[in-house]
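K.L.:
model the following, please.
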Amino acid sequence: MMLPKSVRMVEVGPRDGLQNEAQPVPAAVKIALIDALADAGLAVVESGSFVSPKWVPQMADTAMVLAGIQRRPGVSYPVLVPNIKGLEEAFKSGVEEVAIFAAASESFAQRNTNCSIDESFARFAPVAERALAAGLRVRGYISCVVACPYEGPVAPADVAMVADRLAALGCYEVSLGDTIGVGTPAQVLAMLDAVAPLVPVDRLAVHFHDTYGQALANILASLERGVAVVDSSVAGLGGCPYAKGATGNVASEDVLYLLNGLGISTGVDIDRLAAAGDRISAHLGRPSGSRVARALASKRH
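P.N.:
Next comes the predicted model:
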């Protein structure tokens, strides 16, 4: 079993995790969370998004959050930008990395961005071009890489085509997201095998939701294919809005426990990570969504 020697964990809790919370989370709480995650050793902490507050009110204070964090050397604090307006806001906040997001399913693209896949790329092209010209790094996300909540299964060839287009725009990395968390390792491997000939594995990341409890199995399968970048969310923050009551992102603590057990280095401290997750969960008034964090807590009591 050829596994990567090290894995870069991309923490998406402060953005992808918190954006679906119904109650506003104060900027000070977000700032403390981001600082704690960086202190735990995470080298990438997604810190917000410059989208219309009408659509994602929880992210309306992203500029304030970015102004308040203690930026650590060697840590990246990317933000999501859907359009040129968002990119201009990102410039003002001094970001060094932005992310753009596409879908592998036409129905999801229409519902999520009110445009077709082709139209979404027409929007992204100038964003990527201007960001790269300004010296920013650009990351690409793809939703629905296994299945779509409206269309059902998504063909691996469709995912490969979208990944190829994101890479052609200049994305240094493409994150493959199982948005509704239905994928199993066999489906994930079929998808990766379709994408890898077009976008090399060292430019791919995986982003699994744990709706059916398959996220860690899917991550292990991806590692065996050579993927060495994994997106995750502290305390499992982030419900899945397309599946009633479903869990959202795989918990960072659970991913780290898996990687530690495989002898794969990450530079992340599991106790500090779990403590950050426990604090944000306490603020939200619920237990951590991480099984590892709950197990560690029960050992302490």
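
K.L.:
could you use CA atoms for every contact and neighbour count after this?
P.N.:
Will do.

K.L.:
just the endpoints, please. Distance across stretch 192-203?
P.N.:
12 Å (Cα to Cα, to the nearest Å).

K.L.:
nope, stretch 47-57 is what I meant
P.N.:
Start-to-end, stretch 47-57 (Cα to Cα) is 15 Å.

K.L.:
compare with the first, here's sequence two:
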Amino acid sequence: MAEPNSSYDLCTNSVEMVEVGPRDGLQNEALAVSTADKLELIRRSLAAGVRRIEAASFVNPRAVPQMADAEAVCAGLPERGDVTYIGLVLNRRGAERAIATGRIDQLGAVAVATDGFAMANQGQTSDGSVEVSQEIVALARAAGLTGQATISAAFGCPFEGEVGEDRVLAMALALAKADPLEIALADTIGVGDPGRVQRLVTSVREAIAPIPVRVHFHNTRGTGLANVWAAVQAGARVVDASLGGLGGCPFAPGAAGNVATEDVVYMLERAGIATGLDLAALVETNRWFAGVMGKELPAMVAKARAFPPASAK
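P.N.:
I've put the predicted structure just below:
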């Protein structure tokens, strides 16, 4: 299992990327993607340099049919000592399923910032989701794995609207008591703006240090890349992204795609911030996966001509 980047040096010139395409990228898609194609997506992502990847979520298959083959995907994961495979889990049952595969290295728990979305997504209150996330981190540790937690709807809720920054900060402090590997702030429905991102990442980072802050943005309203930039400048050193910009939550009305891995890598690398990923390989994977999905993927970089052009090199 790869060691995560936990540095909070604001002068650092690198970030760690977490590829969420096989899970968040697919869970809201109507097309049933085969286990073989999911594994090929994972294989190609690893070949492009990805070292942390959400392989699957262990949820009720009736609620999220796309994840019904979670165990089969895990059984086919490449044996790699330098890669961390993440399983998203929402409760003890999901955690036990993920642990039982013997292939998941890290459990990802989800706490939700509002009661309305927590009930729709997980059938529990916001406070209840914090308690369950703490339990999942403890279960991971007891099984010899690592555990991390995400605060979903941290920038806005599809049911309740605005979410107070003080609420998110309080949740982060409560989750920090479980000593997770990291705590992520997720803009589940893509309503965040760079100013708020900068403020919230800064306040949470300072409050939970030395636990790192990870960020997860959706590009629903076109602010995803700006939000990634604001978060990195504020000290986030781990960024979620989805190959091709696919993604969304089945239980969050209006949730659209994640920030695209290719677009984030292009932006950060051009700005001198290393990601460790091969952009050309990501673009090639985008084009292959567009064929699998039967449609052009949202990512912008794959639609544009390569820059610098090969003739200028």
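
K.L.:
superposed, what's their TM-score?
P.N.:
With the length set by TM-score structural alignment, normalised by the length of the first structure, the two chains reach a TM-score of 0.93; 298 aligned residues with a Cα RMSD of 1.9 Å.

K.L.:
wait, Gly49 of the second structure touches Ala274, no?
P.N.:
No. Using Cα atoms under 8 Å, Gly49 of the second structure makes no contact with Ala274, being 11.8 Å away.

K.L.:
residues in contact with the residue nearest in space to the middle of the second structure?
P.N.:
Central residue of the second structure (Cα atoms, centre = their mean): Asp240, 4.0 Å from the mean position. Neighbour list for Asp240 of the second structure: 17-20, 214-217, 259 [criterion: Cα atoms under 8 Å, 6 or more residues apart in numbering].

K.L.:
lining up those residues with the first structure, which overlap?
P.N.:
Contacts conserved in the first structure for those, counting by both residues aligned by TM-score structural alignment, their matches' Cα atoms under 8 Å: 17-20, 214-217.

K.L.:
dump those residues to JSON lines, plus neighbour count, secondary structure and distance to Ser57 of the second structure.
P.N.:
Below are those laid out as JSON lines (neighbours: other Cα atoms under 10 Å; DSSP: H, G, I helix; E, B strand; the rest coil; distance: Cα to Cα, whole Å):
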{"residue": "Met17", "neighbour count": "28", "secondary structure": "strand", "distance to Ser57 of the second structure": "18"}
{"residue": "Val18", "neighbour count": "23", "secondary structure": "strand", "distance to Ser57 of the second structure": "15"}
{"residue": "Glu19", "neighbour count": "26", "secondary structure": "strand", "distance to Ser57 of the second structure": "13"}
{"residue": "Val20", "neighbour count": "27", "secondary structure": "coil", "distance to Ser57 of the second structure": "10"}
{"residue": "Arg214", "neighbour count": "27", "secondary structure": "strand", "distance to Ser57 of the second structure": "18"}
{"residue": "Val215", "neighbour count": "25", "secondary structure": "strand", "distance to Ser57 of the second structure": "18"}
{"residue": "His216", "neighbour count": "27", "secondary structure": "strand", "distance to Ser57 of the second structure": "16"}
{"residue": "Phe217", "neighbour count": "29", "secondary structure": "strand", "distance to Ser57 of the second structure": "18"}
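
K.L.:
wait, which of those is closest to Ala174 of the second structure?
P.N.:
Using Cα to Cα, Arg214 is the member of these that lies nearest Ala174 of the second structure, at 16.4 Å.

K.L.:
aligned to the closest one, what sits in the first structure?
P.N.:
Correspondence of Arg214 of the second structure to the first structure, assessed by TM-score structural alignment: Ala205.

K.L.:
isn't its match right up against Arg225?
P.N.:
No. Here Ala205 of the first structure does not reach Arg225: they are 11.4 Å apart, not a contact under Cα under 8 Å.

K.L.:
give the aligned range of the longest helix seen in the first structure in the second structure.
P.N.:
The longest helix of the first structure (DSSP state H) is helix 117-133. Aligned using TM-score structural alignment, helix 117-133 of the first structure spans residues 126-142 in the second structure.
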